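Visitor: only the shape, not the letters, is given here:
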């Protein structure tokens, strides 16, 4: 599995935002929502990497995986964590960013599988 350029880009931007936050430089839209937008794609990529490259399965995430990931991440970071720690806050726009990130990544992966010879998680003969 090749590491896609957007993964490096997403991690680089996330790290840049982290450094800016540490230096009290806040860019509102990017600081508040971009990191949430890339959460589901990064989470999905890491799980796919573990399943395929470490455990040697031939697994492709389906729509159910993306929906359950969105629900899990949303409940964890927007409901449970804010009840446990004041460091976390609930924000409906964070939930929207998780959804949109997962949705666009699902469409990206679906089109990538279509063009690479995969259909319904099987190689086309």
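Guide: Great, that's in hand. Keep in mind that what you see is a predicted model, and the values were worked out from it rather than measured. Residues are numbered from 1 along each chain as shown.
Visitor: okay, CA-based contacts and neighbour counts for the rest of this
Guide: Noted.
Visitor: please tell me how far the residue nearest the centre of the chain sits from residue 122.
Guide: Centroid check for the chain by CA atoms, centre = their mean gives residue 40 as the closest residue, at 1.9 Å. For residue 40, the distance to residue 122 equals 24 Å [CA to CA, to the nearest Å].
Visitor: second structure follows, compare the two:
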């Protein structure tokens, strides 16, 4: 199944875009949602888009999936970049353990719900 047709990926993207619109137009929002919803949805959206691009260019096409190692590297990359490196150089970013926890939960959502399962190869 293509990633763009995956209902979990579509739901994550729609919620992310709605949340961005709410923040942009300064509508009232829960402080918890304002602080953590984007972080929770980041990994399913980032990894989902990346996986779709890989499926377009990889010889396995729709059968290509990320390994657990690749998913963990993606999680670590985003966590280190946004919670360690960027806060050191910009006042816009702040270190927050809960952001990393949200990235972790989002990574699990991606791996279990969006990353396609290996199909048995028949001879």
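Guide: Received, thanks. Source: prediction; values computed, not measured.
Visitor: burial count for the aligned partner of residue 53 of structure 2 in structure 1?
Guide: Alignment note (TM-score structural alignment): residue 53 of structure 2 maps to residue 50 of structure 1. If you count neighbours by other CA atoms under 10 Å, residue 50 of structure 1 ends up with 14.
Visitor: is it true that residue 50 of structure 1 lies in a helix?
Guide: Yes - per DSSP: H, G, I helix; E, B strand; the rest coil, residue 50 of structure 1 lies within a helix segment.
Visitor: which residues in structure 2 form helices?
Guide: For structure 2, the helices defined by DSSP state H occupy 7-24, 31-57, 68-80, 86-89, 97-113.
Visitor: can you list those helices in CSV and add distance to residue 119 of structure 2?
Guide: As requested, the helices of structure 2 are exported to CSV (distance: least, CA to CA, whole Å):
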stretch, distance to residue 119 of structure 2
helix 7-24, 20
helix 31-57, 15
helix 68-80, 16
helix 86-89, 39
helix 97-113, 15
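Visitor: show me the contacts for residue 95 of structure 1.
Guide: If you count contacts by CA atoms under 8 Å, 6 or more residues apart in numbering, residue 95 of structure 1 has them with 74, 78.
Visitor: now with 6 Å, please.
Guide: Going by CA atoms under 6 Å, 6 or more residues apart in numbering, residue 95 of structure 1 touches residue 74.
Visitor: which position in structure 2 aligns with it?
Guide: That one, residue 95 of structure 1, aligns with residue 100 by TM-score structural alignment.
Visitor: any idea how far that match is from residue 14 of structure 2?
Guide: From residue 100 of structure 2 across to residue 14 of structure 2, the span is 22 Å (CA to CA).
Visitor: got it, and residue 7 of structure 2?
Guide: 10 Å.
Visitor: again, but for residue 32 of structure 2
Guide: 18 Å.
Visitor: more neighbours: the two, which one.
Guide: Between residue 32 of structure 2 and residue 14, counting by other CA under 10 Å, residue 14 is the more crowded of the two (13 against 8).
Visitor: map the more buried one across to structure 1 for me.
Guide: In structure 1, residue 14 of structure 2 lands on residue 12 (TM-score structural alignment).
Visitor: any idea how far residue 19 of structure 1 is from that match?
Guide: 11 Å.
Visitor: again with residue 106 of structure 1
Guide: 29 Å.
Visitor: go on, residue 65 of structure 1?
Guide: 32 Å.
Visitor: need the contact partners of stretch 34-43 of structure 2.
Guide: Contacts for stretch 34-43 of structure 2 (CA under 6 Å, 6+ apart): 12, 99, 102, 103, 106, 107.
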